[in-house]
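S.K.: Predicted model, plus sequence, below.
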Amino acid sequence: MQYWFFFIIGRALGLRYDPMTYFVIVPPAIYLTIIPISMAGWGVREGVLVGLFSLIGADKPTVLVMSIIYGFTLIIISLPGLIIYLKGRHRVI
C-alpha cells in the first residue's frame, strides 16, 4: 500500500506515471531497504528508486526528491508515537 504515498508525492512533483507503474516499482525498493547496510534504509531506497525509475525515463533528481519526501513523511508521522513512548513509564525488571 505504500506505493500510493509514492504515487501522490510523484504526482505533486510532476511525475506523470499511472498507479500501476508505482505498484510495480515501489515494492522491490521498499523490500530492499531491509538489507542492513544503511540506517533505516536511507540511501538504499533512494538508489533503488532512482535506478528503477530511470529505466522508464523518469527525471532522476525528481525521483530522488520524491524518495526523500517520503522518508521525512515517515519520520513526521512517527513523532506522536515517540512522544507517547517518551512520556510513558518505563520499568526495568
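M.R.: It's in. Numbers count the residues shown, from 1 in each chain.
S.K.: only C-alpha atoms for contact and neighbour calcs from this point on.
M.R.: Will do.
S.K.: What helices and strands are in contact with the helix or strand containing residue 7?
M.R.: For residue 7, the element it lies in under DSSP states H and E is helix 3-13. Applying 3 or more CA pairs under 8 Å, 6 or more residues apart in numbering; DSSP states H and E, we find helix 3-13 packed against helix 19-32, helix 60-87.
S.K.: Check it against this one:
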Amino acid sequence: RFERNYWKYRNHAKAYRAVTLDAGHVSQALYAAATVQGLGAFVTAAINEAEAGRAFGLRPMAEGALAICGLGWRKAEKTTAELDPGGHVWPLPG
C-alpha cells in the first residue's frame, strides 16, 4: 500500500524504499518459518504486476504487488539447485 507509506513518510522518496525493505523482511521471515517447518520456500519479483493487481483488486498507483512468495513440501530427493547450507534435507557431498 504505497499511499499509506507516502502519508507516513510525508511524501518523501524514502517511502518507496521502506515498502521494498518491508517486502524483503516479510520474505525473509517466510524463509525462516518454512525452514523451521522443513518446507521449501521461494520469493520472486518476476511477476506481471498488472495481472496481479487485477487479480487482487489493487488500485493502481496506490497499491501494488512487488513480489510473490510461496512455500511447500520439498521432494524426497534433490533434483534442482536449492539452498540447504546445513545439509539438513540433503546430505552434504563428501
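M.R.: Structure received. In this text, all values refer to a predicted model and were calculated from it rather than measured experimentally.
S.K.: Overlay the chains and give the TM-score.
M.R.: TM-score of the superposed chains, computed with TM-score structural alignment, normalised by the length of structure 1, equals 0.31; 41 aligned residues with a CA RMSD of 3.2 Å.
S.K.: Can I get the helices and strands packed on helix 3-13 of structure 1 in a markdown table including distance to residue 48 of structure 1 and mean neighbour count?
M.R.: Converted to a markdown table, the helices and strands packed on helix 3-13 of structure 1 look like this (distance: least, CA to CA, whole Å; neighbours: other CA atoms under 10 Å):
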| stretch | distance to residue 48 of structure 1 | mean neighbour count |
| --- | --- | --- |
| helix 19-32 | 6 | 15 |
| helix 60-87 | 10 | 14 |
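S.K.: would you turn those helices into TSV with distance to residue 52 of structure 1?
M.R.: Converted to TSV, the helices and strands packed on helix 3-13 of structure 1 look like this (distance: least, CA to CA, whole Å):
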stretch	distance to residue 52 of structure 1
helix 19-32	7
helix 60-87	10
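S.K.: quick one, which of the ones you listed is nearest to residue 9 of structure 1?
M.R.: Nearest of the helices and strands packed on helix 3-13 of structure 1 to residue 9 of structure 1, taken as CA to CA: helix 60-87 at 6.1 Å.
S.K.: could you measure residue 36 of structure 2 against residue 52 of structure 2, distance?
M.R.: For residue 36 of structure 2, the distance to residue 52 of structure 2 (CA to CA, to the nearest Å) stands at 29 Å.
S.K.: Settle it for me: which of these two has more neighbours?
M.R.: Neighbours per residue (other CA atoms under 10 Å) separate residue 36 of structure 2 from residue 52, with residue 52 holding more: 16 against 10.
S.K.: what about the more buried one, which helix or strand?
M.R.: Here residue 52 of structure 2 is assigned to helix 49-56, by DSSP H and E.
S.K.: Show me what whichever strand or helix holds residue 16 of structure 2 packs onto, helices and strands only.
M.R.: Assigned by DSSP H and E, residue 16 of structure 2 belongs to helix 14-36. Packed against helix 14-36 of structure 2, as judged by 3+ CA pairs under 8 Å, 6+ apart, are the following elements: helix 2-8, strand 39-44, strand 68-73.
S.K.: quick one on the thing from earlier: and the helix holding residue 52 of structure 2, which residues are buried?
M.R.: Within helix 49-56 of structure 2, the residues that qualify as buried by neighbour count (16 or more other CA atoms under 10 Å) are residue 52.
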